[in-house]
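[1] With the sequence up front, the predicted model follows.
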Amino acid sequence: MAAAASAQDASHGSPRQHDKYDRLVAAAQSVSKLKVAVAHPCDATSLGAVIEAFALGLIDPILVGPQDKITATAEALGKDISELRVVEAPHSHGAAATAVDLVKSGKAEALMKGSLHTDELMGAVVRREGGLRTARRISHCFVMDIPGHDTALIITDAAVNIAPTLEDKVHIVQNAIDLARALGVDPVRVAILSAMETVNPKVPSTIEAAALCKMADRGQITGGILDGPLALDNAINLGAAKIKKIESPVAGQANVLVVPDLEAGNMLAKSLTFLAGADAAGIVLGARVPIILTSRADSAITRLASCAVASLVADAQRTRLAIPEV
């Protein structure tokens, strides 16, 4: 794909391959085009990503925001948006609310963040009246393309749940498993991370990891193979797992990493991005529809990959029962 081939490594400015994201985009191009309500795409970065995703056949966007600002942004980019539908909203708060309403009315299958703060969009999503809550806890997943790592790696939750409880983590894990399956991952190997691989009563995350694994054994979490607690090294490196004499179908080959809390997840994801040259496509799950969350620092291929991930999730949701609403 041309967009991927020309993408630049954020830390070095040199081209690199994005085979994992290329495969995601190709898979998304084979399913129905995703109808996306884009909240306040009023800067060059957010609008440009929408236009490119539309051109690649990934999304069918509805641009929600002040029409004069959207038009001016398109003109500054030298892009023609006459084929795209624009729904007027006076400001970013209004755009978030209107975008959510488009989903509620069935006119959109997903949300996408434009040039507004994440809290504005998520505030409209989680509002008690007219929001998009379900019986699931809302959580965020990074789908990371890491140089030198054979497969995309899902990291959760690094952006929404600050200090999740054990009950929250059940939903976080299930959301991540459902995402992995939507992306065609089989088997889904989930590592519940901590600082060590043994259960230590003084380290609460190790106890929660053990509880989550037993819950999976009893069918309270389904669709994936869980193990934990695992330290990061023996979760993703077979050599490290062998040195520690850990025998497990997950250890050394995890494709989903569940972190203890937002701080740990955020530091892990950003370390991979800025020290290892990884890209991090972002998506929020557990609401009625997938929510595409991008950062101002994201590369073009990362934004396209986020759209592709949302499209594959929505396609999977079309073929199974929807999560029950609250």
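    Great, that's in hand. Everything quoted here is computed from the prediction, not taken from an experiment.
[2] Going by C-alpha atoms from here, please, whenever you check contacts or count neighbours.
    Will do.
[3] show me where the chain has strands.
    34-39, 59-65, 85-88, 110-113, 139-145, 153-156, 189-193, 225-230, 256-258, 279-285, 291-292 (DSSP state E).
[4] Just want the angle from the fifth one to strand 279-285.
    Relative orientation of strand 139-145 versus strand 279-285 (axes from the mean of the first three to the mean of the last three CA atoms, to 10 degrees): 150 degrees.
[5] take a look at this one as well, against the first:
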Amino acid sequence: MRLVNRTFDELEPGDTAELRRLITADDLFVFAVASGNYNPMHLTETDLDADGQTERVAPGMFVASLISAVLGTQLPGPGTVYRRQVLDFHNRALAGQEVVVRARVLSKADGFVRLATEVRRLADDAPLVTGEAEVAAPSEPFAAEDVEIPGLIVQRHRHFEALLDRARPLPALPTAVVCPDDTNSLAGTLMARRESIITPILVGRAAAIHAAAAELHADLSGIEIVDVETDLAAATRACALVHEGRVQAVMKGHLHTDDLLKPMVDRDTGLRIGRRLTHVFVMDVPGQPEPILVTDAAINIAPDLLTKQDICQNAIDLARSLGMDPRVGVLSAVETVNPAIQSSIDAALLSKMADRGQITGGHVEGPLAMDNAIDLAAARTKGLQGSVAGRANILVVPGIDAGNMLAKQLAFMSHAEGAGLVLGARVPVILNSRSDSPMSRLASCAVAAIHSLAKG
């Protein structure tokens, strides 16, 4: 940003300045945190005033604060100090509306300047705020190029909110929940049931399940419980429920992932359909324009080329069911093929396999380093073109170490929420960890419901 001021001596009555601003929902969250005004009228989409319209109304003082942006950056600009501001409020502004903010010099004397100020809604020119400002104008000129301030990212998981909105109207997904005998797994299950996203059948030790429910003060009336004594037996029974057509998904409860998956890969009674089982994290990373899929971060430890082919295809299929345009960045430490780095060779081969139709439904490019996979400027700096470089929404990692670290970095440093799903089986397998938040558990169920419907 370039900033230039106009000193007191340079100002004349009639001088004007204006700026346009699109008011976003994130603006309202930032203002709420900065001001302490948590009025739900400004933050939620509910009809709090019974006027038949949902709210998300911009606070009047937020709209008025935009006047200071004109005064502090344009007229008079840097060095301006407020003395007085008169405000009259006329109409509301809503998130998603664009406004125009104007200031006009009325008079000046003794170093002080009076300005008429207003904010109007751009679509219909309706006045939102009008008034008059008095400021101490700068006496010394100021000009600076490339003025920057730290960026802000609102920790709001809008992509998961959208997925939940898509999943709620769908038929509840019949789901076998394996060993939900602790409070975390059972609470997540019951939450998804309350949201009408799944219809659970609880498979495990009935006494332990009832004990967890008692600890939660939860009522299990109307929920079927299949009483089995061991974790492995519960996972085996869940597979049988799939074959019987009684459930269309399996959800991990309080058991080891190996015990959950072992019966699923059985040649005769398991759930495999030809592809390898692969894991996908659907990550809602604040500030990103769409979800980011990370795969494989939980099942395949050191996948070979053919396993990576299935990893790519499963992730593409999931992305398409979520309404995304799949752009697969196959990650390595470098963006050029290096015979000493096996992941770079595999990435190049996967890219060519996609060109030849061995991987379908999405764009696949590699090798890509992490920076030039997700950042367009980094990709252009390296001279990378194409539809994926800098815009990848599926990240295929070299192995489970890299995948696990990437997913956890996004969760604990970038404040992402992650939904976990195992693909390549007859039905989606919802894979949660004990540390997952309620939003993650709910989003995992929503992803499974949407994907199951898309598969038919």
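    That came through fine. This one's a predicted model, so the numbers in the text were calculated from it and none came from an experiment.
[6] quick one on the thing from earlier: could the strands of structure 1 go into a markdown table alongside mean neighbour count and distance to Val100 of structure 1?
    Shown next, in a markdown table, are the strands of structure 1 (neighbours: other CA atoms under 10 Å; distance: least, CA to CA, whole Å):
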| stretch | mean neighbour count | distance to Val100 of structure 1 |
| --- | --- | --- |
| strand 34-39 | 28 | 8 |
| strand 59-65 | 25 | 10 |
| strand 85-88 | 17 | 12 |
| strand 110-113 | 27 | 7 |
| strand 139-145 | 26 | 17 |
| strand 153-156 | 25 | 24 |
| strand 189-193 | 28 | 32 |
| strand 225-230 | 26 | 34 |
| strand 256-258 | 27 | 28 |
| strand 279-285 | 26 | 14 |
| strand 291-292 | 26 | 10 |
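[7] now those in a markdown table, with distance to Arg23 of structure 1?
    What follows is the strands of structure 1, written out as a markdown table (distance: least, CA to CA, whole Å):
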| stretch | distance to Arg23 of structure 1 |
| --- | --- |
| strand 34-39 | 17 |
| strand 59-65 | 16 |
| strand 85-88 | 29 |
| strand 110-113 | 21 |
| strand 139-145 | 11 |
| strand 153-156 | 14 |
| strand 189-193 | 20 |
| strand 225-230 | 24 |
| strand 256-258 | 18 |
| strand 279-285 | 13 |
| strand 291-292 | 18 |
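[8] and the one residue sitting closest to the centre of structure 1, what is it in contact with?
    Nearest to the centroid of the C-alpha atoms of structure 1, with distances taken as CA atoms, centre = their mean, sits Ile283, at 2.3 Å. The neighbours of Ile283 of structure 1, taking CA atoms under 8 Å, 6 or more residues apart in numbering as the test, are 140-142, 290-293, 306, 309-310.
[9] Apply 6 Å and report the result again.
    140-141, 291-293 (CA atoms under 6 Å, 6 or more residues apart in numbering).
[10] ditto for Val427 of structure 2
    Taking CA under 6 Å, 6+ apart, we find Val427 of structure 2 in contact with 248-249.
[11] Please report the number of neighbouring residues for Pro169 of structure 2.
    Counted with other CA atoms under 10 Å, the neighbours of Pro169 of structure 2 add up to 11.
[12] now the helices for the stretch 201-326 of structure 1?
    Assigned by DSSP state H, counting those that start in this stretch, the helices in the stretch 201-326 of structure 1 fall at 204-217, 232-236, 238-243, 262-276, 300-318.
[13] Single out the most deeply packed of those.
    The highest mean neighbour count among the helices of the stretch 201-326 of structure 1, using mean count of other CA atoms under 10 Å, belongs to helix 300-318: a mean of 25.
[14] Can you check what angle separates that one from strand 279-285?
    30 degrees.
[15] now for the strands of structure 1, which one comes closest to Thr302 of structure 1?
    strand 279-285 (5.2 Å; CA to CA).
[16] With structure 2 overlaid, how far apart is the closest one on average?
    Following superposition, strand 279-285 of structure 1 is found to deviate from structure 2 by 0.7 Å on average (mean CA distance after the TM-score superposition for structure 1).
[17] what's that strand aligned against in structure 2?
    Mapped onto structure 2 using TM-score structural alignment, strand 279-285 of structure 1 spans residues 417-423.
[18] try stretch 219-238 of structure 1
    Counting by TM-score structural alignment, stretch 219-238 of structure 1 sits on residues 357-376 of structure 2.
[19] Select, out of the helices of the stretch 201-326 of structure 1, the one closest to Lys69 of structure 1.
    helix 300-318 (21.2 Å).
[20] Run through the neighbouring helices and strands of the closest one.
    Under the contact definition 3 or more CA pairs under 6 Å, 6 or more residues apart in numbering; DSSP states H and E, helix 300-318 of structure 1 sits against helix 19-29, helix 166-182, strand 279-285.
[21] Against structure 2, what's the mean shift for the second one, could you check?
    To tie it back to what came earlier, the one meant is helix 166-182 of structure 1. Helix 166-182 of structure 1 differs from its equivalent in structure 2 by a mean of 0.5 Å after superposition (mean CA distance after the TM-score superposition for structure 1).
[22] mind listing what's buried in that helix?
    Across helix 166-182 of structure 1, burial judged by 16 or more other CA atoms under 10 Å covers 166, 169-182.
[23] same check, this time on stretch 161-169 of structure 2
    So for stretch 161-169 of structure 2, counting by 16+ other CA under 10 Å, buried means 163-164, 166-168.
[24] Now tabulate these in JSON lines and tack on distance to Glu244 of structure 2.
    Formatted as JSON lines, the buried residues of stretch 161-169 of structure 2 follow (distance: CA to CA, whole Å):
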{"residue": "Leu163", "distance to Glu244 of structure 2": "29"}
{"residue": "Leu164", "distance to Glu244 of structure 2": "28"}
{"residue": "Arg166", "distance to Glu244 of structure 2": "28"}
{"residue": "Ala167", "distance to Glu244 of structure 2": "24"}
{"residue": "Arg168", "distance to Glu244 of structure 2": "25"}
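[25] Closest one of those residues to Gly383 of structure 2?
    Leu163 (35.2 Å).
[26] Map Asp298 of structure 1 onto structure 2.
    Applying TM-score structural alignment, one finds that Asp298 of structure 1 aligns to Asp436 in structure 2.
[27] For that match, grab the count of nearby residues.
    Using other CA under 10 Å: Asp436 of structure 2 sits among 18 other residues.
[28] and Met191 of structure 2, how far is that from Glu132 of structure 2?
    Distance of Met191 of structure 2 to Glu132 of structure 2, given as CA to CA, to the nearest Å: 52 Å.
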